[in-house]
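Visitor: dropping a prediction and its sequence here:
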Amino acid sequence: MTPLDEQSVTVPVRRLAHAEGLDLPAYATTGAAGMDVAAAETVELAPGARHAVATGLVLAIPDGYEVQVRPRSGLALRHGVTVPNTPGTIDADYRGELKVILINHGTEPFIVRRGERIAQLVLAPVVRAAWRVVDSVPLTQRGDGGFGSTGM
């Protein structure tokens, strides 16, 4: 057993009818942080087009966790196809079908084929914030320098 096996969290998953025969999300290697998830439909994405691609999966993410949806680097590099709201967040209390929003930034139409790996899913712990209104915040070296200010 590897240290990661000892840290695994069980996530119940329901497979909808249009996902029958497809693999469940899986890690491609022992060191992978993300699980590849497959499309449960075939759809053509014209250049510039977006589509919420069905996976046919309904997740019961445990309280205290989220699933982050991230692009697959090969699709982005070879075809310009990516996840526009990266990372997308699937909340623990969502019980609808997991769909992956894909956008085609390429110059050619791209066909998403049923069974094709379209994104990565990362199970991540969630830390909830508790806001406390104060009159001032501690100063830092950066201060209020905004976009690009640390690269100058």
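Guide: Received the coordinates, thanks.

Visitor: CA atoms for contacts and neighbours, from now on please.
Guide: Will do.

Visitor: secondary structure element for residue 103?
Guide: strand 97-104 (DSSP states H and E).

Visitor: do residue 14 as well
Guide: Element membership of residue 14 [criterion: DSSP H and E] is strand 13-15.

Visitor: ok, now residue 68?
Guide: Following DSSP H and E, one finds residue 68 within strand 65-70.

Visitor: need the three-state assignment for the residue lying closest to residue 17 once chain neighbours are set aside.
Guide: Take residue 17 and drop its neighbours on the chain: the residue closest to it by CA to CA, 6 or more residues apart in numbering is residue 56, 7.1 Å away. Of the three states, residue 56 takes strand under DSSP: H, G, I helix; E, B strand; the rest coil.

Visitor: same check, this time on residue 5
Guide: At residue 5 the chain is in helix, as set by three-state DSSP.

Visitor: alright, now check it against this:
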Amino acid sequence: MIPVVYTQLPHGEGLQLPAYKSEDAAGMDLLAALPADGEVVLAPGARSLIPTGLAIELPKGFEGQIRPRSGLALHEGVTVLNSPGTVDADYRGEIGVILINFGTKPFVVRRGARIAQLVVCPVERVALIAGGRLTASARGANGFGSTGRSSEED
């Protein structure tokens, strides 16, 4: 396991810390750090930045990915708008989650709601080389569905 230093901000105190829910889970649930007497109502088509009350210090060479929770997406139509969101290794502020409601009815976010997942991954950096000639490939520049659609037969 890779150690990650965290700070639970005052408005996140009392909330459970992110934790893996099974032995092989890739992500840890992030919780909404809203006031106990407050809530955010996402109307259909609306989006909002939800605080988590958590700041982390990732090691150099890693990123945090903020991903949707599949149950919220399937059952409520609620997902992470900039999915996956990125927490850079040099960011020290609060993790926020941009939720959007693609569902047909309002969705209420309350304190402690599991709103997203945090997955920590290694990141490779590259050096772009100007003026290099790209090698040919069978695919070439064809993209955006050029390899077929899942509904097509071979």
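Guide: That came through fine. The model shown is predicted, which means the values in this text are computed figures rather than measured ones.

Visitor: return the mean post-superposition distance for the strand holding residue 103 of structure 1 against structure 2.
Guide: Taking mean CA distance after the TM-score superposition for structure 1, the mean distance separating strand 97-104 of structure 1 from the aligned residues in structure 2 is 0.5 Å.

Visitor: my guess is residue 94 of structure 2 contacts residue 55. True?
Guide: Yes - when contacts are counted by CA atoms under 8 Å, residue 94 of structure 2 is listed as touching residue 55 (4.5 Å).

Visitor: quick one: furthest residue from the center of structure 1?
Guide: Most distant residue from the mean C-alpha position of structure 1: residue 135, 37.4 Å away (CA atoms, centre = their mean).

Visitor: shouldn't that residue be within a strand?
Guide: No - with three-state DSSP as the criterion, residue 135 of structure 1 is assigned coil and is not in a strand.

Visitor: pull the number of nearby residues for the closest residue to residue 85 of structure 2 other than its chain neighbours.
Guide: In this structure, residue 85 of structure 2 finds its nearest non-sequential neighbour in residue 66, 4.7 Å apart by CA to CA, 6+ apart. Neighbour count of residue 66 of structure 2, defined by other CA atoms under 10 Å: 27.

Visitor: and the gap between the most centrally placed residue in structure 2 and residue 119 of structure 2?
Guide: Taking CA atoms, centre = their mean, the centroid of structure 2 lies closest to residue 66, which sits 1.6 Å from it. Taking CA to CA, to the nearest Å as the measure, residue 66 of structure 2 falls 7 Å from residue 119 of structure 2.

Visitor: residue 31 of structure 1 -> structure 2?
Guide: Aligned counterpart of residue 31 of structure 1 in structure 2: residue 24 (TM-score structural alignment).

Visitor: wait, residue 123 of structure 1
Guide: Under TM-score structural alignment, residue 123 of structure 1 pairs with residue 120 in structure 2.

Visitor: before we move on, the earlier item: how close does the residue farthest from the centre of structure 1 sit to residue 129 of structure 1?
Guide: Separation of residue 135 of structure 1 from residue 129 of structure 1 (CA to CA) stands at 19 Å.

Visitor: repeat for residue 23 of structure 1
Guide: Per CA to CA, residue 23 of structure 1 is found 36 Å from residue 129 of structure 1.

Visitor: the more surrounded of those two?
Guide: Ranked by neighbour count (other CA under 10 Å), residue 23 of structure 1 and residue 129 place residue 23 first, with 12 against 6.

Visitor: secondary structure class for that one?
Guide: coil.

Visitor: which residues are contacting the longest helix seen in structure 1?
Guide: Ranked by residue count under DSSP state H, the longest helix found in structure 1 is helix 73-79. With CA atoms under 8 Å, 6 or more residues apart in numbering as the test, helix 73-79 of structure 1 has contacts from 81-82, 104-106, 110, 118.

Visitor: give me the mean distance between it and structure 2.
Guide: Per aligned residue, helix 73-79 of structure 1 averages 0.3 Å (mean CA distance after the TM-score superposition for structure 1).

Visitor: could you tell me where that helix falls in structure 2?
Guide: If you align by TM-score structural alignment, helix 73-79 of structure 1 falls on residues 70-76 of structure 2.
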